[in-house]
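Participant: Provided below for reference: sequence and predicted model.
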Amino acid sequence: MAKVLLVYPSLRLLGYRFPYSLIPIANYLKAHGHEAVIFDAQVEDMRDFSPEGYDMVGFSILSGPQIRSALDMAAIVRERAPDTPIVFGGVHATLLPEQTAEHPLVDIVTRQEGEETTCELVETLVSGGDLSAVRGLTYRRDGEVVSTPDRPFLNLDDTPFLNYDFLKTERYVEFQRKPSIIYLETSRGCPHKCGFCYDPVFHKRKWRSKSPERVVDELEFVARKYGVQQVWFTDDEFAVSKKRVAAIAELMIRRNVKVKWPIFSRANYVVDYDREFLDLIRRSGCDWINFGVESGSPRILDLINKQITIDQVIRSVEILRDNDINAGLSFMIGFPGETLDEMRQTFELIDRCSSMYDKVWIGQISAFTPLPGTALMSECVRHGFRPPQSLEEWGEYYYNDPKNLAHFEKSLFRLIRTITLLTKFDFAYRGYRGAGILERRKVLKLIHYVLCRIAQWRWQRKQFSFPVEWVALDYALSWLKFGER
């Protein structure tokens, strides 16, 4: 039996990101007779970080401050357990495996899905076997970075049911709030090829799913074990198969699985949802459908290869309105070459959708973030973007940070910075819908209320000049070195 420490480094967020990526790996290791321990540096005391006594320490990393945190923790491993192999995996390590493996604090990189690769890797390390026989690795050998062939993707129905006991669940608001929430994955990959997304590189546009029976079996298991009232699916694209979604809903009704379940879909999927289908999923507990719009400009939608139209967006909102289902829409600005008029087209589409239905929820308008390996990266470089050149530089890179778009003309850059900050609040709604997890913290709730009202005032009048309050907030976040905005 091998012993593996799996680490989720801090992302320097105002809150935290649920460390879902490590849970399937820990479950897989346990199912194959190994001991796995998860250390989530976001919620645990670093004084409790003890890397001694493990056969391997693995870090999951996303592009950005999590890399910096991982390198700091890897240095502790090197100092206190110098003979323990240090392994980096996750999205960033898959997108830039050679650059990651070149770092002296990284011994081995695991690419793409982590379950089988991590399990076979630690067994090989313990037995003194040949790393070149393990698929899905990148590592240094005799001073040269080498990679083994990619590993075939898993059959997801063969993976063990998720067990969240690897986490200190009392430290996560998802388990404590009402309604309580749990995360669950029913598929991986996405058949589409949006230019801003890393998924075509990570999953190679191969969508594969758990069967409806397996999904509902697992839903029953986690709902019973953890007593949750709501399940958030973490799939890259849950709704690829309408037939599968309907089968899941039918089984949930038949087995009396009573949980709420919002889903993420696409505008070109929603336009094909008829009343019978929407009634079925609503009766099973699905009362919310989210989809990414990204832009109100047809040219930008073509540039990013979104494969949807503005008419489909409008029609989707109409369909959800007519069937009384909440609609969540997300947008971005700052795409390479985007003009002020094209940003205004996005603002106009947001206003149009918001005016159609009082259950339309518009999330923050994000600042487009160039990510390594994505189709739009070369276009960004052509417009003046300079990508980070080392693992350390990627550790100073922030997702959803307008500073990544400093190559824009100054007035546009200032607009992007203002928009991404003020839309973090409930800007497109004319009332106040509450402070969420801040509800019991009176001072923070008051601050949240004031910022929401300011955001709404500015948005309704499109008054984005002299945004002193948002500049102050941006400086405060930068001074505190918080990551994702």
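Facilitator: Thanks, I have the structure now.

Participant: switch to C-alpha atoms for all contacts and neighbour counts from now on
Facilitator: Fine.

Participant: Would you mind confirming that Val228 is in contact with Gln176?
Facilitator: No: Val228 is not in contact with Gln176 according to C-alpha atoms under 8 Å; the separation is 9.5 Å.

Participant: More neighbours: those two, which one.
Facilitator: Val228 (22 against 13; other C-alpha atoms under 10 Å).

Participant: Need the three-state assignment for that one.
Facilitator: The three-state assignment at Val228 reads coil, by DSSP: H, G, I helix; E, B strand; the rest coil.

Participant: for it, what are its contacts?
Facilitator: Going by C-alpha atoms under 8 Å, 6 or more residues apart in numbering, Val228 touches 175, 179-182, 222, 259.

Participant: Doesn't Met332 lie inside a helix?
Facilitator: No: secondary structure of Met332 (three-state DSSP): strand, not part of a helix.

Participant: I'd like to know which of the contacts of Val228 are buried.
Facilitator: Buried residues within the contacts of Val228, defined by neighbour count using 16 or more other C-alpha atoms under 10 Å: 175, 180-182, 222, 259.

Participant: Give me the three-state assignment for Asp474.
Facilitator: Assigned with three-state DSSP, Asp474 falls in the helix class.

Participant: so which helix or strand takes in the closest residue to it other than its chain neighbours?
Facilitator: Using C-alpha to C-alpha, 6 or more residues apart in numbering and skipping residues adjacent in sequence, the residue nearest Asp474 is Leu421, 7.5 Å away. Assigned by DSSP states H and E, Leu421 belongs to helix 410-422.

Participant: For that helix, which residues meet the burial criterion?
Facilitator: Judged by neighbour count using 16+ other C-alpha under 10 Å, the buried positions of helix 410-422 are 412-422.

Participant: Tell me the one of those residues nearest Val134?
Facilitator: Thr420 (43.3 Å; C-alpha to C-alpha).

Participant: And here is the other one:
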Amino acid sequence: MLLKYKQILLTRPPTGSNALQGGSDADPHPQPPLGLAYLAGVLERMENVNVLDILDGNFSKNYVYEVKEAVKKHNPDLVGFSAFTPFANPALEAATAVKEVNPSILTVLGGPHAVLADITMKKCPALDVIVYDEGEGQIEEIVSGKPLSDVSGIFIRQNGKVVPTAPRSYIENMDSLPYPAYHKLPHFPDGYRPHPPKSTGKKWCSIMWSRGCPFFCNYCNRENSFGLKFRNQSPEYVIDHIKYLHSEYGIEELTFYDDVMSLNRKATMKLMKEMTPEKLGFNLEWDAETRVDLVDKELLLEMKKAGCRMISYGIEHGVFIHDIKGGRATLKQAEDAVRWTHEAGIQTVGYYMIGLPQETEETIKKTIEFAKKLDCTYAQFAITMPFPGNKLYDEAVKSGLVKLDDTWDKFVYAGVGSGGIQAPVLTTNALSAKDLEYWAKRAYREYYFRASYILKKLFSIRSIQDFTMYYNGYKMLKKDTSD
């Protein structure tokens, strides 16, 4: 098939939520854009396709201007954007700028924001295609010149309307994916940093070895990106990937950003046994996210041997955990998981939500008390955000609590450390926006300013780096949780 698009520019807007509070829009802890890097890896396998360096808006002083200048300089045939909902507007502005330079350039948008395809394409006439779910197969067919109406898994314009093409199957053989094209990230790896407190100071990278999640959590929209069917790469593939990152870039620290890293227990156990220093040939430290109902004592001990230093659990609530976690997780499982993790010598992060539709002051108090009882190494209390595509959002739109407009920059999942507590998008019958902001700040104060917690941290200091991290964290909490 004759290639239609040979020069490809991939880009994402800046992802700094502090822009919403008047600060710089650069993310202080930018994560590698793995989605775009995977697309670049797929495209590089194609003959006569030239993928330009990925333009990451987190390193731009003026994102829209720099995209426009890159288009003028390289004259690409296709510009592909990836965007989360809060940062979609700059991507659309950049797409408009692309068309101003050359109207014949194909503009494509993918990423989590694709769930709002219809309203997005109506808002931005300069946008030609939106890719939903996984994008590797779609981008390959689009670049090959296949008629857009025959490419499944996208939204296109047809007879003046925005229409979806046929649904697309998810990638079954995860080992068929190439490694992300890290060399197309101009600032990799040193320009990218993990979110505190996950950093050890070593060369770091994020990684995913699985896609899909079978749980119907009502606050999550993952089913609209990687689907409900869990699929993982083979342990052999992952080990080769890790060794590649170490040999080529000196990576000695990883964050696994899988939704449910340990869902396939058998494969996870096999991977852990191959990730030990003896097998890898170097000491790897890493952290991961998983569910409290997907760990056990034996697995956690193997994870520790394999270099795991921290696990983040979506505990979410001290009352409604069972309801919002897809009818599976329980308070007892949360208690067991955190205790077993600590016994294995692994630190924990507990994620909690404040402001569910049925929330009251009493249920918030119970969540705070439950969080203190679990005593995770770190805790995050976020005001509930009804992200487009999840069940909370759909219910809020139907009830008129959230409007289907383009004020997307409000949909930021943020706690302290990004300019303060993010103002709520969704309120409850019992609690106002001001109430929710108060309780979010109070949760942080009650958790972190406990005498027992402070003493534990003081006794855990082993270096000047530890002291500096805790001191900076204290200042940040003091500033961002003050009334």
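Facilitator: Thanks, I have the structure now. Here the structure is a predicted model, which means the values were calculated and not measured.

Participant: Can you lay out the buried residues of helix 410-422 of the first structure as a markdown table showing distance to Asn163 of the first structure?
Facilitator: Shown next, in a markdown table, are the buried residues of helix 410-422 of the first structure (distance: C-alpha to C-alpha, whole Å):
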| residue | distance to Asn163 of the first structure |
| --- | --- |
| Leu412 | 47 |
| Phe413 | 45 |
| Arg414 | 45 |
| Leu415 | 45 |
| Ile416 | 41 |
| Arg417 | 40 |
| Thr418 | 41 |
| Ile419 | 40 |
| Thr420 | 36 |
| Leu421 | 36 |
| Leu422 | 38 |
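
Participant: And those, which is closest to Asp158 of the first structure?
Facilitator: Thr420 (41.4 Å).

Participant: Look up how far Ile38 of the first structure lies from the closest one.
Facilitator: Counting by C-alpha to C-alpha, to the nearest Å, the gap from Thr420 of the first structure to Ile38 of the first structure is 33 Å.

Participant: Equivalent analysis for Gly373 of the first structure, please.
Facilitator: The value you get for Gly373 of the first structure to Ile38 of the first structure, if C-alpha to C-alpha is used, is 29 Å.

Participant: Repeat that for Arg414 of the first structure.
Facilitator: The spacing between Arg414 of the first structure and Ile38 of the first structure, counted by C-alpha to C-alpha, is 41 Å.

Participant: Could you do Leu446 of the first structure as well?
Facilitator: 36 Å.

Participant: Which one's more surrounded, these two?
Facilitator: Taking other C-alpha under 10 Å, Leu446 of the first structure and Ile38 do not tie; Ile38 has more neighbours (21 against 14).

Participant: The more buried one contacts Leu22, correct?
Facilitator: Yes: using C-alpha under 8 Å, Ile38 of the first structure is in contact with Leu22, at 7.4 Å.

Participant: what touches both of these two?
Facilitator: 6-8.

Participant: What lines up with Gly318 of the second structure in the first structure?
Facilitator: Counting by TM-score structural alignment, Gly318 of the second structure lines up with Gly296 in the first structure.

Participant: Its match sits in which helix or strand?
Facilitator: Applying DSSP H and E, one finds Gly296 of the first structure in no helix or strand.

Participant: Identify the residues contacting it.
Facilitator: Going by C-alpha under 8 Å, 6+ apart, Gly296 of the first structure touches 310, 342-343, 345-350.

Participant: mind redoing it with 10 Å?
Facilitator: For Gly296 of the first structure, the contact set (C-alpha atoms under 10 Å, 6 or more residues apart in numbering) comprises 309-310, 313, 331-333, 342-350.

Participant: same thing with Ala181 of the second structure?
Facilitator: 34, 36-44, 51, 53-54.

Participant: Also Pro191 of the first structure?
Facilitator: Residues near Pro191 of the first structure by C-alpha under 10 Å, 6+ apart: 199-200, 203-208, 236-237, 240.

Participant: got a winner among those residues for most neighbours?
Facilitator: For the contacts of Pro191 of the first structure, neighbours tallied by other C-alpha under 10 Å; top is Asp199, 23 neighbours.

Participant: Tell me the residue in the second structure aligned with that one.
Facilitator: In the second structure, Asp199 of the first structure lands on Arg222 (TM-score structural alignment).

Participant: And the helices in the stretch 201-350 of the second structure, which stretches?
Facilitator: With DSSP state H, counting those that start in this stretch as the criterion, the stretch 201-350 of the second structure has helices at 235-249, 265-274, 277-280, 297-305, 321-324, 331-343.

Participant: how far apart are the longest one and its match in the first structure?
Facilitator: Spelled out, that is helix 235-249 of the second structure. Following superposition, helix 235-249 of the second structure is found to deviate from the first structure by 0.8 Å on average (mean C-alpha distance after the TM-score superposition for the first structure).

Participant: what does that helix correspond to over in the first structure?
Facilitator: Going by TM-score structural alignment, helix 235-249 of the second structure sits over residues 212-226 in the first structure.

Participant: For the matching stretch, which residues meet the burial criterion?
Facilitator: Burial within stretch 212-226 of the first structure, assessed by neighbour count using 16+ other C-alpha under 10 Å, is assigned to 212, 214-220, 222-223, 226.

Participant: What is the nearest of those residues to Arg171 of the first structure?
Facilitator: Closest approach to Arg171 of the first structure among these (C-alpha to C-alpha): Tyr226, at 14.3 Å.

Participant: Now name the helix or strand holding the closest residue to that closest one other than its chain neighbours.
Facilitator: Distance criterion C-alpha to C-alpha, 6+ apart; nearest residue to Tyr226 of the first structure, sequence neighbours excluded, is Phe175 at 8.0 Å. Using DSSP H and E, Phe175 of the first structure sits in helix 173-176.

Participant: before we move on, the earlier item: out of the contacts of Ala181 of the second structure, which are inside strands?
Facilitator: Among those, DSSP state E puts Val51 in strands.

Participant: can the contacts of Ala181 of the second structure go into CSV with extra columns for distance to Gln380 of the second structure?
Facilitator: Shown next, in CSV, are the contacts of Ala181 of the second structure (distance: C-alpha to C-alpha, whole Å):
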residue, distance to Gln380 of the second structure
Leu34, 24
Leu36, 28
Ala37, 29
Tyr38, 30
Leu39, 32
Ala40, 34
Gly41, 35
Val42, 36
Leu43, 38
Glu44, 39
Val51, 39
Asp53, 35
Ile54, 32
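
Participant: Give me the buried entries from the contacts of Ala181 of the second structure.
Facilitator: Judged by 16+ other C-alpha under 10 Å, buried ones among the contacts of Ala181 of the second structure: 34, 36-43, 51, 53-54.
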